[in-house]
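>>> Sharing a model prediction with you, sequence too.
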Amino acid sequence: MANNKSVSSSEHHDRVWNVGSTRRRFRWMAGVALALLVSLMGKSAYIQVAHGSGLQADGVAQRESTTKIQAARGTIFDRDGNEMAVTLPALSLYADPRAVTDPAATAHLLGQMLGFDASAETELANKLAKKATSFVYVQRFVNQDVADAILSLNLAGVNGISEPQRIQVAGGLATNIIGRTDPFGVGSTGLELQYDKVLSGHDGSMVRELLKGRSLPGTSRIVEQARPGTDLVLTIDRSMQFQTEQLLLARVNELSAKGGNAVILDTKTGEVLAIASVRRESNGIAEVTSANLAAVESYEPGSVAKVFSIAATIDTGVGTPESVYEVPGVYIFDPDTDFAKTIYDAYPHELEPMSLRDIIVHSSNIGTLMAASEVGSPKLHDYLSEFGFGHQTGLEFPGESAGVLKEAKNWRGSENATVSYGYGFSSTSLQLAAAVNVVANRGVYVSPKFVKSTIDEKGSLWETPSGQTHRVISEATASTMTDLLAGVVCEGTGVRAQVDGIAVAGKTGTSRKIQANGTYISDSGLRSYFATFVGFLPAADPQVTILVSIDEPDPSSRDRFGGTAAAPAFAKLATMAIHERSIDPTIGDSGCRVTK
């Protein structure tokens, strides 16, 4: 990694890092272990004085056993140093079946106190009856009061052991990114899985002597000290993440939708400030998900894709914002062929002259495909690929989808027309946000990132490498596109994304979902939609890029479109981001003069 920065104590204090408290917990656990070791050493001295000759006589039967000392797992912080996931000592109960005198009675008593059902109680009794083993978990991570009550009974063969337990400090907040560990502290999902080796540290080892299969008190010695894992500092802002989750959940419920995604990026760095997904469960209740669906599920983006088609038209020089096209209200692609397809605009109109500006401001499907046809399918494909479609973002997040973007030579029939307005390829919400961010970032693609820096066991902070970047469109094209997208918000399909006193640029999208029968209309004649808005602000000097996508808003509602379902939620998230990031309007920026 690059850019090592040793963190001073004052810098730690200023940034509210809680590394010290985390390390103190680790030292406390180590201190307990050391005290136990000293106690055992005292017993060792007694045994060697009183029973030394006996031990020597049995030396042939004596051997050593090595035990792993689990390293303390690294802490996960948000970007401001607030703890998100920590490892704390917790008490687990175990039993030595060889010392349990009455397995059935012991299992019954333990089951009652721990709330086991009959099946779990029987399973425990069977384990306690097997004398071939010396260790069986009764239950891991037991409530302290319950554990104390059980241990006070002095049940034969039942003991407690302190173990590290992974805790998400803010409950389920950002679980979709952080992920989870398994019962043994190994990362199983999310960043806990992706960075498992980094977080896990290096286990130590302790050797003890055995006599006839049993440990000799006082013979334990540490061969290698455990080294704690590296801490992760996320790009996530805890406050913004919480508000994003709650605002998205509220909007999904308002629309009786199936779910939704929201993404907030730092425009210039690609750092993910917040990312959330909501899904309605089978019981009808919508909940924030623990799966990062915004990065792992893809869908056809619909009219948001017009951003990339129009950008390609301008960047290649085949069109300008003032270029005029004679746009019909109905267009038949490849007439008199097997690939013939009738294409409509979202609103009925006669043959109408439209400038490229009009086409994107009012989201004309036919105007877009006419402009994109001058670019050509091979070149349009190349632009879409450069915008980030068809391959992963570079996060290397577990399960991340690359979406689908076929080579242009494999586009069949009308796909040569529909790809231009968002049908015939798919993307994740994160990919789509990163693609629009190209326009906001003056034509340069920057890979999203979740991890801002790491903190090693010595307390030194290491910044993670910046996301990979490459130029997609010229800075001049990006500036022109920003102006066009500001028009979408001020006078076009995105007026409900307006924010008082600050200019927003963005694009609406409403895409039909493919049904179980493989078409866009279900067997019962129903349609369903993804409603999306992606935008950035302030338009003249973007600081944040925000996506909101609503999955299956009520299809009978007027609020089923990107401009009506997603844009209002965007406006709320944008207002929140302005406050949280202290974003000021640019000079002369007063936002739109059009009433929403």
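Cool, got the structure. What you see is a predicted model, and the numbers here were worked out from it, not measured in a lab.

>>> From now on I want contacts and neighbour counts done on CA atoms only, so please keep to that.
OK.

>>> shouldn't Val296 be in contact with Ser401?
Yes: using C-alpha atoms under 8 Å, Val296 makes contact with Ser401 at a distance of 4.7 Å.

>>> the longest helix in this protein is where?
Scanning the chain for the helix with the most residues, using DSSP state H, yields helix 19-57.

>>> So for it, what gets flagged as buried?
19, 22-23, 25-26, 29, 37, 40-41, 44, 47, 55 (16 or more other C-alpha atoms under 10 Å).

>>> helices and strands around whichever helix or strand comes after that helix, which ones?
With elements assigned by DSSP states H and E, the helix or strand that comes after helix 19-57 is strand 62-69. The contact analysis (3 or more C-alpha pairs under 8 Å, 6 or more residues apart in numbering; DSSP states H and E) places strand 62-69 against strand 204-211.

>>> related to what we said a few turns ago, could the buried residues of helix 19-57 go into CSV alongside distance to Ile578?
Below are the buried residues of helix 19-57 laid out as CSV (distance: C-alpha to C-alpha, whole Å):
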residue, distance to Ile578
Val19, 29
Thr22, 32
Arg23, 35
Arg25, 37
Phe26, 38
Met29, 43
Leu37, 55
Leu40, 59
Met41, 61
Ser44, 65
Ile47, 70
Leu55, 74
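
>>> just the residues you listed now: which is nearest Ala417?
Val19 (54.9 Å; C-alpha to C-alpha).

>>> Can you tell me how far that closest one is from Glu374?
Separation of Val19 from Glu374 (C-alpha to C-alpha, to the nearest Å) stands at 57 Å.

>>> take a look at this one as well, against the first:
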Amino acid sequence: MLFSLCIGKLSYIQLIAAGSVAEAATASRTVTKPLQSQRGTIVDTNGVVLAQSVERYTVYADQKAISEFKPIDCDGSNDSVCHSIDGHDVEGTGAAAVARMLAPVLGMNAMELGGKLVGTSRYVILKKNVVPAVKRSIDKLHLAGEINYELTSDRSYADDGGLMGSLLGGVDSTGTGVAGIEKMTDASLTGEDGETRYQRGANGQEIPGTRTESRQPVDGGKVKLTIDRDVQWYVKKALTDAKKKTGAEWGIGVVQQVKNGHIVAIADTDTYEAGSDEAKLNTSKAVTTVFEPGSTGKLITAAGLLQEGIHKPTDHFQVPYQTEVNGQTFHDSHEHGTLNLTLAGILKESSNTGTIMASKNYSLKKRYEYITRFGIGQSTGLGFPGESRGQLAPYQSWDLRTRNTVLFGQGYSASALQMTNVVATIANKGVRCGQSIIESSTDAQGNDTTPKTNQPVRVIDESVAKEMLDMMESMADQYKDIAGVKGYRIAGKSGTAQVAGDDGALTSNIGDFIAAIPADDPQYVVTVVLKDPEGTYGGVTAGPVVATIGEFLMQKYEVPNSPARKNAIPTEW
């Protein structure tokens, strides 16, 4: 009876249940192993790699297989499978033997490593972020059943000494962008993981010929910035030098192409290494820090006055040191007698009093309208994480003083990027371009993922923009000895404004200078902002830095020299 039962069971298994039993056996041996994709690269406008993922491995052990390990002595004919240490046979078995072989390669203590190898787990991580060279050294130990790897990656950034740390940001432990451009373009840079299926033996090793399914990983796309790394480096250096020279708390610099709104450089004096915790927690000041622009805001007022036909550049004004409006007293930065100035002269002398006098018929609504049209209180369109729109309250809420301080850049705040685009709008014949920092990008499938920029908007007529450039050139001429670029004309505006200090009182100041160069055919706009510089005034402190950067740009991009200036708008009468 027993024999008959065995025959019956065997017949059932072989003839009836053979398929299901075989499938169950195969399923128990089959494993699915993920194949990790690599994160895409970030390059500058010239293709210089700024961030990339490099091949790394996580080394792990199969404790059960290690417990059964017995080294094979080398006899000269089995070099592909035998085990040795410095040409000598390996002593012992199990975890002790494996530890002796593996510890020197991993740079670990043999006793400590041996402790990790003891147990029954099939997956114990021994070391992460192992470079390919170390992985190849482990391969030569012939421990395929005992020691295994998982392909991972490590985010590597150009060794820039903090050149673009807060701009690039960084990724978290899973490789996801969490700050800066890494976060901004995460969808484009993220790849698609693959997988492979195979059957493994009793010791966890892959059984040859059993790989049934494999889907290769697809690496992430490529992001190309508008940033020129050479210009970025130079701007960073110029700011660092200016900070030391003037004792400023910090500095910000922006370089923008006039014709398309591309940001060529965006730097500050912070020195966070890309990928570091500091870079992930501190966004670029040029994007997030806002300040009262001070007298650079007079450009908006002058442009509005001309565009609305309220004044011409040559209109005459007798400008005293101070004036009173609605019980509020306003005065210029330094005492002077009554000056006979044109509107162009008011901008040249940066007169608060003259600006208020010229704006007598300039309504509150129009004041607000032009500040808004020039981009203040608006998104730049960059889409940069943490970007600030600035602060501009509705004109209906302006108090008696703010109604006039907005005329000369106080009572609202803006970022360095926004103020750069104010001058770029004038330099671009009155058209405000959407700013961009991403020149092009693709995702893992090769699809175009380049962010859309704000559409160009005409703010002032081309004729008004031309008059504004002429007036700005007269202003910049005052500083030609300390902020001039030999062979090139500059159209610019300086600004100085009181801002809140650490104590909340108006004990700090901002000095800024923004210029279009060359003035006769503007190619670039350069902005420099310094916090609490010695010398205070933007023309004296930030102006020379703008000139230094401008000179570098003219040489690097081989911009032709400017022709002599003719028929400048009169500034006095």
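Cool, the structure landed. What you see is a predicted model, and the numbers here were worked out from it, not measured in a lab.

>>> tilt between the longest helix of the first structure and strand 62-69?
If you take axes from the mean of the first three to the mean of the last three C-alpha atoms, to 10 degrees, helix 19-57 of the first structure sits at 170 degrees to strand 62-69.

>>> Give the aligned equivalent of Ala547 of the second structure in the first structure.
Using TM-score structural alignment, the partner of Ala547 of the second structure in the first structure is Ala571.

>>> Next, count neighbours for its match.
Per other C-alpha atoms under 10 Å, the neighbour tally for Ala571 of the first structure reads 22.

>>> Give the helix, strand or coil label for it.
Look at Ala571 of the first structure: counting by DSSP: H, G, I helix; E, B strand; the rest coil, its state is helix.

>>> nearest residue to it other than its sequence neighbours?
Ala497 (4.8 Å; C-alpha to C-alpha, 6 or more residues apart in numbering).

>>> what does the one you found align to in the second structure?
The alignment partner of Ala497 of the first structure in the second structure, by TM-score structural alignment, is Ala483.

>>> wait, what's in contact with that match?
476, 539, 543-548 (C-alpha atoms under 8 Å, 6 or more residues apart in numbering).

>>> What range does stretch 180-188 of the second structure cover in the first structure?
Per TM-score structural alignment, the counterpart of stretch 180-188 of the second structure in the first structure is residues 190-198.

>>> Quick one: end-to-end distance for that stretch.
Using C-alpha to C-alpha, the two ends of stretch 190-198 of the first structure sit 14 Å apart.

>>> what comes up buried for it?
For stretch 190-198 of the first structure, by 16+ other C-alpha under 10 Å, it's 190-196, 198.

>>> Might one say that Phe387 of the first structure is in contact with Val439?
No: between Phe387 of the first structure and Val439 there is no contact under C-alpha under 8 Å: 9.7 Å.

>>> So for the two, which sits in the more crowded spot?
Val439 (32 against 26).

>>> who touches the counterpart of that one in the second structure in this structure?
Here Val439 of the first structure is matched to Ile426 in the second structure, going by TM-score structural alignment. The contact partners of Ile426 of the second structure, taken as C-alpha under 8 Å, 6+ apart, are 432, 460, 465-466, 468-469.

>>> swap in Thr212 of the second structure?
196-198.

>>> Just tell me what Leu551 of the first structure corresponds to in the second structure.
No, residue 551 of the first structure isn't Leu; it's Asp. So, by TM-score structural alignment, Asp551 of the first structure is matched to Lys531.

>>> Give the closest residue to its match in space, chain neighbours not counted.
In space, and not counting its chain neighbours, Lys531 of the second structure is closest to Ile510: 4.9 Å by C-alpha to C-alpha, 6+ apart.

>>> Name the SS class of the aligned partner of that neighbour in the first structure, please.
Aligning on TM-score structural alignment places Ile510 of the second structure opposite Phe530 in the first structure. With three-state DSSP as the basis, the three-state label of Phe530 of the first structure is strand.

>>> pull the longest helix from the second structure.
Taking DSSP H as the criterion, the second structure has its longest helix at helix 229-246.

>>> Quick one: list the elements packing against it.
Secondary elements touching helix 229-246 of the second structure (3+ C-alpha pairs under 8 Å, 6+ apart): strand 250-257, strand 263-268, helix 543-556.

>>> does the match of Asp551 of the first structure really touch Trp250, like I thought?
Yes: Lys531 of the second structure lies in contact with Trp250 (C-alpha under 8 Å); the separation is 5.5 Å.

>>> before we move on, the earlier item: between the buried residues of helix 19-57 of the first structure, which is closest to Ile583 of the first structure?
Nearest member of these to Ile583 of the first structure, counting by C-alpha to C-alpha, is Val19, at 29.2 Å.

>>> so how far is Ile167 of the first structure from Ile177 of the first structure?
15 Å.

>>> Disregarding flanking residues, what is the spatial nearest neighbour of the residue positioned nearest the centre of the second structure?
A centroid search over the second structure (C-alpha atoms, centre = their mean) returns Leu167, at 2.5 Å, as the residue closest to the centre. Using C-alpha to C-alpha, 6+ apart and skipping the chain neighbours, the partner closest in space to Leu167 of the second structure is Gly180 (5.2 Å).

>>> Looking for the alignment partner of Ser166 of the second structure in the first structure.
Match for Ser166 of the second structure (TM-score structural alignment): Asn176.

>>> Good, wrapping up.
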